[in-house]
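Trainee: Build me a structure from this.
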Amino acid sequence: MEKLKELGHLYVTVYLSNFASSMVMPAITDVTMSAVCPGQDECSLAIYLSGFQQAIIGLGTVVMMPLFGNLSDQYGRKALLTLPMTLSIIPLVILACSRTTSFFYAYYVLRTFTAMICEGSVDCLALAYVADKVLERQRTSEFGILSGVTTAAFVSGTLAARFLSTALTFQVAALVSMIAAVYMRILLKESLPNEENLTQPILKSGQDDHCQDDGDLPLKTKESKKIPSIGDIISLLKSSVTFSQAVVVAFFNSLADGGMQASIMYYLKARFHFSKNQYADLMLLIGIAGMASQLLFMPLLARSVTEEKLLAIGLLGGIAEALLSSVAWSSWVPYATTVLAVVVVFVPPCLRSIASKQVGPDEQGKAQGCISGIISLANIISPLVYSPLTALFLSEDAPFDFPGFSVLCIGFATMIAFVQSVLIRTVPRISSLKIDSNSILA
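Mentor: As a prediction, this is how the structure comes out:
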């Protein structure tokens, strides 16, 4: 019962945080276009600005995610959650005040800087928190529920944005983001199974550290202060073939997701003149389909279907979605493809569960941080590839008439991820071996 209560507080924290970030998504394209290219439906500068921001954010998070994951293994999940949840408030407050060109560029700079540090870190640390609290056989379902909570926040935030004015959208998002940070600090408890061995709490003053010299510290404490290196990540990748395969799938799937994020809204605006309300409707349908799947269907399927098969099914859905969107012949086609979200949402929780089961209980932050770092690396490369491609094929200088060519290429990236997912085979889990050996020793 106590564990359920703790997970409940985590889910509320994740819900509020994602609700705030989801509210601004349908509005940000129109805000960008109005600030950069007022009165236009096609704007290469806006596409390049969004792509550049996405790449720079990815550059920061590819370093920060493994670092956050490792530090959370030492200092605790709650302490590390505080930084990203606090920093994410600042950009929202700026656009809550005004959305003029000068305020937009201030938002753009601060959003880029803060997201380099905290983009995706709340979800990464939440996954590690859940892995601390549940058994291996329950992780696929529990990760699915966590993804369902995230999707529910996405649905609620998108629905709120659909009926609120642009100004009020950013004001409410900023307020909810503040509430999320306060709620987390007051009610969320630490999750690590070896809490008694935690390093000096990261939010306390270092006064206690001066009471003794480093020479008096135990070797274990000294080692815990080590900042993770590239060598640590490479060692983790080499430790399990299954983990390495999951990383490859994560990379190409995220390459496709990042490409869709960089391209689809501008593609729909140029092709069918979509605006804030149409984006909100589209996101709402995707969110409802995903939420129903993650909260209802996936926990049931996880009992009888392996996570490897669910992963492959989800990637097949992503391929179909990209191919259909690329040749959309009417404005209703993007709405019709949202039904594929029912299976597409299988991908993230299955990937995270596969990775989680390949490491021990004291390495969950490291594993989730590594996966998040690889996803961030894909987010660096993706806009550098797809943003120029989208701008080219939406312009009058396109080499041939195919506005959705960049979306078609996104489907090819998902196809590579699918091929790799088929090769994943279940192997003895490292964490299980550790537990078994401990039991034998006991």
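
Trainee: from here on, contacts and neighbour counts on C-alpha atoms
Mentor: Will do.

Trainee: And the contacts of the helix or strand where residue 320 lies?
Mentor: Counting by DSSP states H and E, the element that carries residue 320 is helix 307-326. Helix 307-326 has contacts (Cα atoms under 8 Å, 6 or more residues apart in numbering) with 140, 253, 333-334, 337-338, 340-341, 343-347, 350-351, 353-354, 403-408, 410-412, 414-415, 417-418, 421-422, 424-425.

Trainee: hmm, which of those residues are the buried ones?
Mentor: Buried residues within the contacts of helix 307-326, counting neighbours by 16 or more other Cα atoms under 10 Å: 140, 253, 334, 337-338, 340-341, 343-347, 350-351, 353-354, 403-408, 410-412, 414-415, 417-418, 421, 424.

Trainee: For the closest residue to residue 416 other than its chain neighbours, the count of nearby residues, please.
Mentor: The shortest distance from residue 416 to any non-neighbouring residue, by Cα to Cα, 6 or more residues apart in numbering, is to residue 252 (6.7 Å). By other Cα atoms under 10 Å, the residues close to residue 252 number 24.

Trainee: And this one, please, so the two structures can be compared:
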Amino acid sequence: MDSAPNPNSSRHKAAFAFIFVTVMLDMLAFGIIIPVLPHLIVDLIGGSIAKAAVWTSAFGTVYMLMQFVFSPVQGTLSDRFGRRSVILISSFGLGVDFIVMALTPVMWLLFFGRAVSGICSASFSTANAYIADIVPKEKRAAAFGAMGGAFALGFVVGPALGGFLGHISLRLPFWVAAGLSLVNFCYGFFVLPESLPLERRTKRFEWRHANPFGALLLLRRYPQVFAFATVLFLINLAQFSLNSTYVLYTDYRYGWGPQAVGYTLGLVGLCSGLVQAVLVRQLMPKLGERRLIMLGLPLCVVGYLFFGLSSVGWMFLLGIPFLCLGGLAGPPSQALITRQVDPHEQGRLQGALSSLASLAGIFGPAVFANLFALFISDHAPAHLPGIAFVLAALLISAATMLASYAIRHLHPVQPGENPATTHGAELSPVTDIVHHEPLANDQPESFP
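Mentor: So this is what the prediction gives:
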């Protein structure tokens, strides 16, 4: 006779579903205003396209800068006060902020609202810490892959939905984004359990841990963590070659218009979501984290080289599967990192990783866009329109070599072992860092 269903397992599935939806909505809210924000800026400043371009660049910079600064703050707050409260406050704040941006009649308030969006969207780091709390170590790569799928889904749906709504009204996408965030807050308020019990929380909040540079120091306190964090940074930096040059590059080299760009970007997002949400989960039990990393990174190199060196559009399209399969490397890298860091510092860890990703977002677009402009100009040392993608391939090649080195020297963390003190770092002793209860008073049976 079958046993009765475990209510704790249902509670765990509901918690994971909420985190998945939170990440998707954060990305959806980011993407939904991409097609309309520049046009709204044009309206607010009086119709100057040139000035709007400058303001749009400033909006992107301030968004990533706020994420860089506040990701470790939110991570440290979640280590001290729990994940649930930080995530709920961020969701509520994002909803209110979109309402303010929907109503604002002046540029400075819209700019301020975008900065607040960057702060509230920094909850992605807390969401990752929540996953590290509730998912058993052997299933974390699949869980982080599902988070990558949520990210990709929001990226695919957001701009398309924003463009459709923007035809009705430039401010309607902001209202829809606000409604989604507030609905998410209400759902989480009644459903989301706390993942970090009181006994595993830090004793006090310290600003030296919450500032982004102090948080990055955490990465150097654990063996191999700094190396894998650098791998993730290089992956994120390379991805900004797409953000900053994809539209202009495909127009310049292949004559693609907005429709073709939209279709191909949607295909990239869809394939990336399938790889991270489905394929990672299927391959993890067969290959393991280390082989998955060393499979994904070289495939990513091939994809970027196709993008950068293809002289015709159909050859460019051949690079999309390779580039998306490169997404196999990210989730297992995150999983390996979480297993090297103590449970009570998972929030700080994820905040530091998010700050690294934001740092890539601050500098990456300027580097790739200026290289693209240089190598198609009359003063180019060589005519190479795809230089941004070639550089991205070189960055991933460096990440591959670094990951190979880190994997060879990876210290296996045993149950009951503190990874920091094993290598001489001074940390307060903690209990079993591998086999711990994911939810207070709950022991989930499986990852949904």
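
Trainee: follow-up on the earlier one: show me the contacts of helix 307-326 of structure 1 that map onto helices.
Mentor: Using DSSP state H, 140, 253, 333-334, 341, 343-344, 347, 350-351, 353-354, 405-408, 410-412, 414-415, 417-418, 421-422 are the members of these that sit in helices.

Trainee: any idea how far the lengthiest helix in structure 2 is from the chain center?
Mentor: Using DSSP H, we find that the single longest helix of structure 2 is helix 49-81. With Cα atoms, centre = their mean, to the nearest Å as the basis, helix 49-81 of structure 2 stands 13 Å off its chain's centre.

Trainee: try stretch 224-243 of structure 2
Mentor: Centre-to-centre, stretch 224-243 of structure 2 and its host chain are 11 Å apart (Cα atoms, centre = their mean).

Trainee: buried ones in that stretch?
Mentor: For stretch 224-243 of structure 2, the neighbour count (16+ other Cα under 10 Å) marks 224-242 as buried.

Trainee: Stretch 1-13 of structure 1 too?
Mentor: For stretch 1-13 of structure 1, the neighbour count (16+ other Cα under 10 Å) marks 6, 7, 9, 10, 11, 12, 13 as buried.

Trainee: The second one pairs with which position in structure 2?
Mentor: Looking back up the chat, that one is residue 7 of structure 1. Alignment note (TM-score structural alignment): residue 7 of structure 1 maps to residue 16 of structure 2.

Trainee: Check the burial of the aligned partner of residue 334 of structure 2 in structure 1 by counting its neighbours.
Mentor: By TM-score structural alignment, residue 334 of structure 2 lines up with residue 352 in structure 1. Neighbours of residue 352 of structure 1 under the rule other Cα under 10 Å: 27.

Trainee: Kindly report the same for residue 312 of structure 2.
Mentor: Under the neighbour criterion other Cα under 10 Å, residue 312 of structure 2 is assigned a count of 12.

Trainee: Can you find the partner of it in structure 1?
Mentor: For residue 312 of structure 2, the residue aligned by TM-score structural alignment is residue 330.

Trainee: I'd like the distance between the nearest residue to that match once chain neighbours are set aside and residue 320 of structure 1.
Mentor: Spatial nearest neighbour of residue 330 of structure 1, excluding adjacent residues (Cα to Cα, 6+ apart): residue 272 at 7.8 Å. Note on residue 272 of structure 1: its distance to residue 320 of structure 1, by Cα to Cα, to the nearest Å, is 20 Å.

Trainee: Check residue 95 of structure 1 too.
Mentor: 36 Å.

Trainee: neighbour count winner among those two?
Mentor: Taking other Cα under 10 Å, residue 95 of structure 1 and residue 320 do not tie; residue 95 has more neighbours (26 against 17).

Trainee: list the contacts for the more buried one?
Mentor: With contact taken as Cα under 8 Å, 6+ apart, residue 95 of structure 1 is in contact with 103, 104, 107, 167, 170, 171.

Trainee: Please repeat the previous calculation with a cut-off of 10 Å.
Mentor: By Cα atoms under 10 Å, 6 or more residues apart in numbering, the contact list for residue 95 of structure 1 reads 24, 28, 31, 103-108, 166-171, 174.

Trainee: Likewise for residue 429 of structure 1?
Mentor: Contact partners of residue 429 of structure 1, counting by Cα under 10 Å, 6+ apart, are 136, 240, 242, 354, 355, 356, 357, 358, 359, 360, 435.

Trainee: So how do I select the buried members of these in PyMOL?
Mentor: Per 16+ other Cα under 10 Å, the buried members of the contacts of residue 429 of structure 1 correspond to this PyMOL selection:
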select buried, resi 136+240+242+354+355+356+357+358+359+360
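
Trainee: And residue 273 of structure 2, what's its match in structure 1?
Mentor: Aligned partner of residue 273 of structure 2 by TM-score structural alignment: residue 291.

Trainee: Lovely, talk soon.
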